[in-house]
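S.K.: Fold the following, please.
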Amino acid sequence: MYENHRFTEPFSDRNLSALKADCEQCFGLCCAALPFAASIDFARDKDAGQPCHNLQSDFRCGVHTELRELGYRGCTVYDCFGAGQKISQVTYAGEDWRKNPKTAKQMFEVFPIMWHLHELLWYLHESLNLEITRTIHTDLQTALDETEQLTLLNPEALAKVDVAAHRAKINMLLLQVSELVRTEARRKLKKSAKNFSRGADLMGAKLTGADLRGANLRGAYLIAADLRDANLRGADLIGADFRDTDLRGANLAEALFLTQAQINAAKGNTLTKLPATLSCPDHWHSH
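M.R.: Okay, the predicted model is just below:
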C-alpha cells in the first residue's frame, strides 16, 4: 500500500513546533511588515512597513475573531511557517520594533526572507519523513542543516541572503522527492496519471471525483476548481493556488508539499482528508 512509504513515526513535534505560527511569541510582523491591497481578501490598502490599524499595542489583532466578516479574509489564510516568532525571539532576541523603532525597517525587511527559509524547512522536513526518499536522505539532511543555519544569521547577514539562489538549489532536491513519490503513486494506477504542466491553468475546472494520484500540480492555478471527492494522494501540490477550491470530501492525506496556507484558502469539510501535520480551518465547519 502507498501508505507504507511514509514512516510510521510522525513529524518530530520539536521540529514542527518551530515551523508553525506562534502569534504569542511574535511582534505582529505579518500585520506590519507585509503590504496588502483592497480586494476580496482585504478591506483596505496597507503599505509594507505600515502597521495595520487593527494591530494593538500588545501585537495582537483587535478584530481577530471577525476578520472574515470585516473583509480581511486574506489574514485568515496567511501562514508564516513560524518565521514571525523566529525573527522576534531569535534574530532580535525579544526586542520589539516599538521599543526600539530603529530596528523596525530592518526587521520588516528580513521577515519575508525568514518566511521563505522556513517554508523550505517545512518541505525538507516532510521529504525526510518519507521512507521512499531514503536514497537521498543524506542530501536532504544536509540541505535542511544549511537552511537552518541561514535562519540563525544575525539581521545584517540575513538581509544579504540570496533566497532565490538558495531556493533554486533546494528545489532540485524537492524535484527528486516529487519524482520518487509520484512514480510510486502512479505505479498503483491501472491507467496513466493525469499529466499537467507546471503552472497549469485549472481555474474553475470541474474535477469532481477525479483520480489525481501522482499528478504534477506544481504551481497549478486551481482557483475555484471543483475537486470534491477527488483523490490527490501522491500529487505534488507545491505552490498550487487553492483559493476557493472546493475540497469537500477530497483525499489529500498523502498529498505532497501541501501547506496550511493552501488549506486555509480552500473550501472543505469534515470529510476532507488532510495530512496529520495540517489542521482543519475553522471556516470549514460552515460547509
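S.K.: Going by C-alpha atoms from here, please, whenever you check contacts or count neighbours.
M.R.: Fine.
S.K.: Check which residues of the host helix or strand of residue 166 are buried.
M.R.: Assigned by DSSP states H and E, residue 166 falls within helix 163-187. Residues 163, 166, 170, 173-174, 177-186 are the ones in helix 163-187 that count as buried (16 or more other Cα atoms under 10 Å).
S.K.: And those residues, which is closest to residue 60?
M.R.: Residue 60 has its nearest neighbour among these in residue 163, at 28.9 Å by Cα to Cα.
S.K.: Could you tell me how far the closest one is located from residue 151?
M.R.: Distance, residue 163 to residue 151, using Cα to Cα, to the nearest Å: 11 Å.
S.K.: anything in contact with each of those two?
M.R.: With contacts taken as Cα atoms under 8 Å, 6 or more residues apart in numbering, residue 163 and residue 151 have residue 117 as neighbours in common.
S.K.: Spatially, which two of the buried residues of helix 163-187 are the most separated?
M.R.: Every pair of those checked by Cα to Cα; the farthest is 163 and 186, at 32.8 Å.
S.K.: does residue 199 really touch residue 216, like I thought?
M.R.: No - between residue 199 and residue 216 there is no contact under Cα atoms under 8 Å: 9.6 Å.
S.K.: who's more crowded, these two?
M.R.: Neighbour count, other Cα atoms under 10 Å: between residue 199 and residue 216, residue 216 has more, with 25 against 16.
S.K.: List the contacts of that one.
M.R.: 182, 195-198, 235-237.
S.K.: Leaving out the residues flanking it, which one is nearest to it?
M.R.: In space, residue 216 comes closest to residue 236 once its chain neighbours are excluded; the distance is 5.2 Å by Cα to Cα, 6 or more residues apart in numbering.
S.K.: Identify the residues contacting that neighbour.
M.R.: 178, 182, 214-218, 255-258 are the contacts of residue 236 under Cα under 8 Å, 6+ apart.
S.K.: Could you also give me the structure for this next sequence, so I can compare it with the first?
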Amino acid sequence: MCCVALPFSASADFAVDKPAGRPCTNLREDFGCGIHTSLRQRGFSGCTVYDCFGAGQRVSQATFGGRSWREAPDTAREMFDVFPVMRQLHELLWYLDEALTLPAAAPLHARVRRLLEKTEALARQDAAALLTVDVPSHRGQVGEVLLRASELVRAEAGPGRRKNRRGADLPGARLAGADLRGADLRGACLIAADLTGADLRLADLLGADLRDADLGGADLTGSIFVTQPQLQQARGDGQVKLPRSLTRPAHWSS
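M.R.: Prediction:
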C-alpha cells in the first residue's frame, strides 16, 4: 500500500519521482520490494525510515476484505484515500499502547484504555465512514492524555531536571554529553544535532525530528514515545542504550 498510495520526489531520500497512486518501479508482482536489502545503497533511504504502523495491512485485509488495488482497480482511489486516515489512527494506537506500558502513568491507564477502544472502533469502520473521521479532533483528545502521561513519567527524573524543549528549533545543535534527562523534546527539530553521549533517559521524544542526528553513545533508557522510524532516521553506534521495545538500526556503526 505504501509503495503505491504515497508520492515521493527525487531527493536525498528517493532516487526518482513517483506520483501518488502509481506503483513504485521496485514493487514486484507479489507485492514485495525488489531492492529491499539494498534500499539505502540504491538511493531509497526514505523507504527505510517510513512505517505505516500496520495501516496498509489493515486497509487491504480488513477495510477492503483482502482485495488489492490490482484485483479491484475500481476501489483503488478510495483505498488510497482511506490509507492516510488509517495510518494516523494506527500511529495513535501505537502511542496509546506504549502509554499502557508506563508504570508512572498508571493513574491514567483507565482513560488510555477508553481512548484505545475508541480509536480501534474508528479504525474498524468501513471506508466511507473512515473518510469522515475528524482525525485532528481525535488526535487532540489522545494528545492531551499522552501529554499528561509524559508529565508523570518525566517527574521521575526529579525536580529541576525536566527541561522544556518542546518544539525547539535545534538543527545542528551541539548537545554532546548534554543532560536532557526527563526533558520534553516533543516536536523538537534535532536534524543533524550532535547528541553523542547525551543523557536522554526518561525524555519525551514524541514527534522529534532526528534526521541525521548523531546518537552515538547516548542513553535513551526509559525515553518515551520514540519510534523505530525516528531511530532509522538517526545515526548511532553499538554504545547507544535504547528502550527495550526498539531495535538497533542495521545501518548504525558497531
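S.K.: So after superposing, what's the score?
M.R.: TM-score of the superposed chains, computed with TM-score structural alignment, normalised by the length of structure 2, equals 0.96; 254 aligned residues with a Cα RMSD of 1.2 Å.
S.K.: where do the helices sit along the stretch 151-287 of structure 1?
M.R.: All helices of the stretch 151-287 of structure 1, identified by DSSP state H, counting those that start in this stretch, fall at 155-159, 163-187, 260-265.
S.K.: could I get those helices as TSV with distance to residue 282 of structure 1?
M.R.: Below are the helices of the stretch 151-287 of structure 1 laid out as TSV (distance: least, Cα to Cα, whole Å):
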stretch	distance to residue 282 of structure 1
helix 155-159	35
helix 163-187	30
helix 260-265	9
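S.K.: Out of the ones you listed, the one nearest residue 71 of structure 1 is which?
M.R.: Closest approach to residue 71 of structure 1 among the helices of the stretch 151-287 of structure 1 is made by helix 260-265 (14.2 Å; Cα to Cα).
S.K.: related to what we said a few turns ago, show me what the helix holding residue 166 of structure 1 is packed up against.
M.R.: helix 104-128, helix 137-151 (3 or more Cα pairs under 8 Å, 6 or more residues apart in numbering; DSSP states H and E).
S.K.: just the helices in the stretch 1-150 of structure 1 please.
M.R.: Going by DSSP H, counting those that start in this stretch, the stretch 1-150 of structure 1 shows helices at 13-17, 29-32, 73-77, 83-86, 104-128, 137-151.
S.K.: Could you export those helices as JSON lines, including mean neighbour count and distance to residue 61 of structure 1?
M.R.: Formatted as JSON lines, those follow (neighbours: other Cα atoms under 10 Å; distance: least, Cα to Cα, whole Å):
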{"stretch": "helix 13-17", "mean neighbour count": "12", "distance to residue 61 of structure 1": "22"}
{"stretch": "helix 29-32", "mean neighbour count": "22", "distance to residue 61 of structure 1": "8"}
{"stretch": "helix 73-77", "mean neighbour count": "18", "distance to residue 61 of structure 1": "10"}
{"stretch": "helix 83-86", "mean neighbour count": "27", "distance to residue 61 of structure 1": "14"}
{"stretch": "helix 104-128", "mean neighbour count": "21", "distance to residue 61 of structure 1": "18"}
{"stretch": "helix 137-151", "mean neighbour count": "16", "distance to residue 61 of structure 1": "26"}
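S.K.: could I get the helices and strands packed on helix 163-187 of structure 1 as CSV with distance to residue 29 of structure 1?
M.R.: Shown next, in CSV, are these (distance: least, Cα to Cα, whole Å):
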stretch, distance to residue 29 of structure 1
helix 104-128, 7
helix 137-151, 16
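S.K.: just checking, residue 174 of structure 2 touches residue 195?
M.R.: Yes - if you go by Cα under 8 Å, residue 174 of structure 2 and residue 195 touch, sitting 7.1 Å apart.
S.K.: Tell me which of these two has more neighbours.
M.R.: A direct count of neighbours by other Cα under 10 Å for residue 174 of structure 2 and residue 195 places residue 195 higher, at 27 against 13.
S.K.: Next, find the distance separating that one from residue 250 of structure 2.
M.R.: From residue 195 of structure 2 to residue 250 of structure 2 the distance is 19 Å (Cα to Cα).
S.K.: One more: residue 196 of structure 2?
M.R.: Separation of residue 196 of structure 2 from residue 250 of structure 2 (Cα to Cα) stands at 18 Å.
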